[in-house]
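Engineer: I'd like to go over a predicted model; first the sequence, then the structure.
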Amino acid sequence: MSDIPSSRLPASTDRFAGKRVVITGATSGIGRAGAERLAAEGADLVLTGTDSHRLDDLRSSFPDALVVANDASSPTTGSDLLAAMGSRGIDGLWLNAGFAATAPVAEVDAASFDALMATNVRGPFLQLAALATRLNTGSSVLVTSSTSVYEAAPTTAVYAAGKAALIAAAQTWASELAVRGIRVNTLVPGPIDTGFRDFMPPDTRAEFEETVLGSVPLGRVGTPREAAAVAAFLLSDDASYVTASRYAVDGGLTHR
């Protein structure tokens, strides 16, 4: 296997100076790495999450950011976020909040299905619906999906279906918002070392990761900062002619 490259943050730039960027689900993983990246590049950040201790850590780590407790599974997630933000416009919206869960098809029930879809699918829909009028001309929307959509891994059907729904939604949002010069793209992370699979029993997780890594041409998991670097590009004006695209950050997993 190849060695993991350095994950140092870039030298401070002003790529996001004067720009307000909202990142949902910013308390850990790719969202947290994205907050670090964008802060280093001058962004005025609005960061959301649900865990009170992690939110406190965000406030300490990003004293200039607006940190908002917001539950993506709530029917009022969009209006709650809108009310907390004030009247200033938005230059970037990263719909990143979500969680993973698995179950054999025979064990899927209404409660578990609805819980996952409420956070991973309905939440981004309602957040964008509420914030759409605050998006400035030329702004960027980024949606976090997953390579689970393409892996066909057993027990991941509900999670994969939800992430597939986001890809489909982003395509239509890109068409609808293009008239305002607003770009919509999808980040498709593969096996990234975020602790996202910690809900699995250790033996199951080890087996799953071994199987996935055996299909990754680069032969390793990615880092949150590697995914965040691609997210930062898509949110920035460097991607001003990129919309309705799906960017896989997966070490080649889905492109063999």
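Structural biologist: Everything's here; your move.
Engineer: Please make it C-alpha for all contacts and neighbour counts, starting now.
Structural biologist: Fine.
Engineer: What residues does Gln171 make contact with?
Structural biologist: Contacts for Gln171 (Cα atoms under 8 Å, 6 or more residues apart in numbering) come out as 184-185, 244-245.
Engineer: Who wins on neighbours among those residues?
Structural biologist: Val184 (30 neighbours; other Cα atoms under 10 Å).
Engineer: Next up, a structure to set beside the first:
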Amino acid sequence: MGRFTGKRILITGGTSGIGLAGAIRIVEEGGTVAVTGLSRAHLDDARRKLPAGALVFQNDASQPTAAEELANTVATLGGLDGLWLNAGYARVAGIEDTRFEFFDRMMNANARGPMLQIASLANQLKPGASVVLTSSTSAYEAAPMASVYAASKGALISMARCFAAAMGERGIRVNVLVPGPIESPFRSFMLESMRKEFEEGVVNRLALKRMGTASEAAAVALFLLSDDAAYVTGSQYAVDGGLMMR
């Protein structure tokens, strides 16, 4: 008997990186997963790595109708024991280069999307279910080029506390995963030289002096999704190698 035996978990952004690592482990621990993604390549990869019973489908959290479409698709599962809102979008820009389209896309994907998703899925969450939102240490780092991304991820932290208060009477727990520098495709938008320089600079600031793995970050999310965290709600869990303690 695994921690997720008989449980149904939905993971947005679950076709790569942290989300896919978590989905694979949930299945290994007896659960059933539904995962969303955007990239066709990532969707195909998830279908290869997850069992035939897994629901893998495309959903773009930045679109106005995405939350309703998501709720309609997973309604066939018969209720959710866990919801991990992990889908996200990242780009960087200096203050003087920030334009309406840049701001709007980031906020739509990272803040409005999760807000509408939990609103659409609230009635499908079983009593005692667990919700996890993926934020980022960027919300605290004050990186000069990441103001919009940091704001969008900071919004998730504030929303999660409100969700926890609103849903507590149903026994539904809401917590936040705050990853730091994790090895994943998330920074693939950067040029290889820029990405390498960025990651080396971050590693030098870490107490553990290495990047984290997707599996290490997913393990903390799965703790929060499981009954092991039955008395944990409204909390933030940093998985950052010691970045934020400095």
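Structural biologist: Done, it's in. Everything numeric in this text was worked out from a predicted model, so none of it was measured.
Engineer: And the contacts of Gln171 of structure 1, which two are furthest apart?
Structural biologist: For the contacts of Gln171 of structure 1, the maximum inter-member distance is 7.7 Å, found between Val184 and Ser245 (Cα to Cα).
Engineer: Output the residue interval of structure 2 matched by stretch 162-181 of structure 1.
Structural biologist: Aligning stretch 162-181 of structure 1 against structure 2 (TM-score structural alignment) gives residues 152-171.
Engineer: Tell me the buried residues in the matching stretch?
Structural biologist: 152-157, 159-161, 163-164, 167, 171 (16 or more other Cα atoms under 10 Å).
Engineer: Can you redo the residues you listed as CSV, where the extra columns are secondary structure and distance to Ile18 of structure 2?
Structural biologist: Shown next, in CSV, are these (DSSP: H, G, I helix; E, B strand; the rest coil; distance: Cα to Cα, whole Å):
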residue, secondary structure, distance to Ile18 of structure 2
Ser152, helix, 19
Lys153, helix, 16
Gly154, helix, 19
Ala155, helix, 20
Leu156, helix, 17
Ile157, helix, 18
Met159, helix, 21
Ala160, helix, 19
Arg161, helix, 22
Phe163, helix, 23
Ala164, helix, 23
Met167, helix, 26
Gly171, coil, 26
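Engineer: Next up, the contacts around the spatially most central residue of structure 1.
Structural biologist: Ranked by distance to the mean C-alpha position of structure 1 (Cα atoms, centre = their mean), the top residue is Asn96 at 2.7 Å. The contact partners of Asn96 of structure 1, taken as Cα under 8 Å, 6+ apart, are 23-26, 31, 142-144.
Engineer: What is the aligned counterpart of it in structure 2?
Structural biologist: Match for Asn96 of structure 1 (TM-score structural alignment): Asn86.
Engineer: just the strands in structure 1 please.
Structural biologist: Using DSSP state E, the strands of structure 1 run over 20-23, 44-49, 66-69, 90-95, 135-144, 183-189, 246-249.
Engineer: would you turn these into JSON lines with distance to Ser79 of structure 1?
Structural biologist: Shown next, in JSON lines, are the strands of structure 1 (distance: least, Cα to Cα, whole Å):
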{"stretch": "strand 20-23", "distance to Ser79 of structure 1": "14"}
{"stretch": "strand 44-49", "distance to Ser79 of structure 1": "14"}
{"stretch": "strand 66-69", "distance to Ser79 of structure 1": "13"}
{"stretch": "strand 90-95", "distance to Ser79 of structure 1": "15"}
{"stretch": "strand 135-144", "distance to Ser79 of structure 1": "15"}
{"stretch": "strand 183-189", "distance to Ser79 of structure 1": "21"}
{"stretch": "strand 246-249", "distance to Ser79 of structure 1": "28"}
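Engineer: Tell me which of the ones you listed approaches Asp238 of structure 1 most closely.
Structural biologist: Among the strands of structure 1, strand 135-144 sits nearest to Asp238 of structure 1 (Cα to Cα), with 11.0 Å.
Engineer: what does the closest one rub up against?
Structural biologist: By Cα under 8 Å, 6+ apart, the list of residues contacting strand 135-144 of structure 1 reads 89-96, 166-167, 170, 180-189, 231, 234-236, 240.
Engineer: quick one, helices of structure 2?
Structural biologist: 17-28, 40-49, 66-74, 100-107, 113-121, 138-141, 147-167, 192-203, 214-225 (DSSP state H).
Engineer: can you tell which of those helices is closest to Met244 of structure 2?
Structural biologist: helix 138-141 (7.7 Å).
Engineer: tell me, the closest one lands on which residues of structure 1?
Structural biologist: Counting by TM-score structural alignment, helix 138-141 of structure 2 corresponds to 148-151 in structure 1.
Engineer: which one of the contacts of Asn96 of structure 1 sits closest to Leu81 of structure 1?
Structural biologist: The closest of these, once distances to Leu81 of structure 1 are taken by Cα to Cα, is Thr24, at 9.7 Å.
Engineer: From Leu208 of structure 2, how far off is the residue mapped onto the closest one from structure 2?
Structural biologist: In structure 2, Thr24 of structure 1 lines up with Thr12, judged by TM-score structural alignment. Per Cα to Cα, to the nearest Å, Thr12 of structure 2 is found 29 Å from Leu208 of structure 2.
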